[in-house]
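Visitor: coordinates only, sequence not included:
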């Protein structure tokens, strides 16, 4: 498969992993990391990998939705993506699960669902996780 790199993000984490510090090489992201209470932590002032993944997935999916909408000449202005990334225990170890709640105001429900499915096929995060983790999609039009 031909692969033309368009962009590479670089990040470094120091400290104790989930209780460490993360930053990107360009300085745009510089965060403390903390363990959530639900995982035995103290809910300190930092973020965590699941929150970062939730923001990244939502942003990527929203970009894919806007791209498929442009192609379909559909108006998705005012659309939002709310993502929920859960970390849980399974027989194999720790696993992720994602829920994406997509709201597209002012559009027919069937058309909204069609656009969301097309975005799910296009989104690099969706393609990377397909078959690896459960991703649930919900679509609202108001």
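Guide: That came in fine, so what should we check first? Source: prediction; values computed, not measured.

Visitor: all contacts plus neighbour counts: C-alpha atoms, from now on.
Guide: Will do.

Visitor: all the helices of this protein, residue numbers only.
Guide: Assigned by DSSP state H, the helices in the chain fall at 49-72, 109-122, 124-129.

Visitor: I'd like those helices written out as JSON lines, with distance to residue 88 and mean neighbour count added.
Guide: Shown next, in JSON lines, are the helices of the chain (distance: least, C-alpha to C-alpha, whole Å; neighbours: other C-alpha atoms under 10 Å):
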{"stretch": "helix 49-72", "distance to residue 88": "11", "mean neighbour count": "18"}
{"stretch": "helix 109-122", "distance to residue 88": "23", "mean neighbour count": "18"}
{"stretch": "helix 124-129", "distance to residue 88": "16", "mean neighbour count": "14"}
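
Visitor: could you dump those into a markdown table and include distance to residue 42?
Guide: A markdown table is the format used below for the helices of the chain (distance: least, C-alpha to C-alpha, whole Å):
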| stretch | distance to residue 42 |
| --- | --- |
| helix 49-72 | 15 |
| helix 109-122 | 35 |
| helix 124-129 | 29 |
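
Visitor: mind checking how far the residue most central in space within the chain is from residue 38?
Guide: In the chain, the centroid-proximal residue (C-alpha atoms, centre = their mean) is residue 57; its distance is 1.6 Å. Distance, residue 57 to residue 38, by C-alpha to C-alpha, to the nearest Å: 22 Å.

Visitor: okay, now the one to match up with it:
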């Protein structure tokens, strides 16, 4: 069972050639040449990226926004928080491939316990990437504050 949404914005992108092709947003805001990394047996062409890089960039930005939202609701400031998303791909026990994510949250201006509470609330209640991955992708939070 999935939750339905009322769309506020829809992003559209098209990829041609799969992991050794090109992807671009329909509005021209993002475009990237893709190649399979050497670690996965591909050419790892210079100047290219992977779907995992794109996912990591999106998740990090979205999670940072979710943290800012939670902090603002609590009359706190998480605008200086740095979110790094580490997205790994590998074979699944059940066949095919799967992802694993580590979200590293850092903000030396906030106590670690306070930062962790904001990050956990963002992960559990707000971030759409976290909602989408829950139950499907192992996502681990690592938090470091003051």
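Guide: Looks like it came in fine. Remember, it's a predicted structure, so these values are computed and weren't measured experimentally.

Visitor: what's the closest of the helices of the first structure to residue 26 of the first structure?
Guide: Taking C-alpha to C-alpha, helix 49-72 is the member of the helices of the first structure nearest to residue 26 of the first structure, at 17.0 Å.

Visitor: tell me the angle that closest one makes with helix 109-122.
Guide: Calculated by axes from the mean of the first three to the mean of the last three C-alpha atoms, to 10 degrees, helix 49-72 of the first structure forms an angle of 120 degrees with helix 109-122.

Visitor: residue range for helix 49-72 of the first structure in the second structure?
Guide: Aligned using TM-score structural alignment, helix 49-72 of the first structure spans residues 51-74 in the second structure.

Visitor: so which of the helices of the first structure is nearest residue 80 of the first structure?
Guide: Of all the helices of the first structure, helix 49-72 comes closest under C-alpha to C-alpha, at 7.3 Å.

Visitor: quick check: which helices or strands does the closest one pack against?
Guide: With contacts taken as 3 or more C-alpha pairs under 8 Å, 6 or more residues apart in numbering; DSSP states H and E, helix 49-72 of the first structure sits against strand 80-90, helix 109-122, helix 124-129.

Visitor: got TSV for those, with distance to residue 52 of the first structure too?
Guide: Below are those laid out as TSV (distance: least, C-alpha to C-alpha, whole Å):
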stretch	distance to residue 52 of the first structure
strand 80-90	9
helix 109-122	19
helix 124-129	13
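
Visitor: nearest to residue 12 of the first structure, of the ones you listed?
Guide: Using C-alpha to C-alpha, these put helix 124-129 closest to residue 12 of the first structure, at 20.7 Å.

Visitor: in the second structure, which residue range corresponds to the closest one?
Guide: With TM-score structural alignment applied, helix 124-129 of the first structure matches the range 128-133 in the second structure.

Visitor: for the matching stretch, give me the average deviation versus the first structure.
Guide: Once fitted to the first structure, stretch 128-133 of the second structure is off its aligned match by 0.5 Å on average (mean C-alpha distance after the TM-score superposition for the first structure).

Visitor: farthest from the middle of the second structure: give me that residue.
Guide: Distance from the centre of the second structure peaks at residue 75, with 25.2 Å (C-alpha atoms, centre = their mean).

Visitor: and the gap between that residue and residue 87 of the second structure?
Guide: In this view, residue 75 of the second structure and residue 87 of the second structure are 31 Å apart by C-alpha to C-alpha.

Visitor: what of residue 19 of the second structure?
Guide: 16 Å.

Visitor: over to residue 141 of the second structure?
Guide: Counting by C-alpha to C-alpha - residue 141 of the second structure and residue 87 of the second structure are separated by 12 Å.
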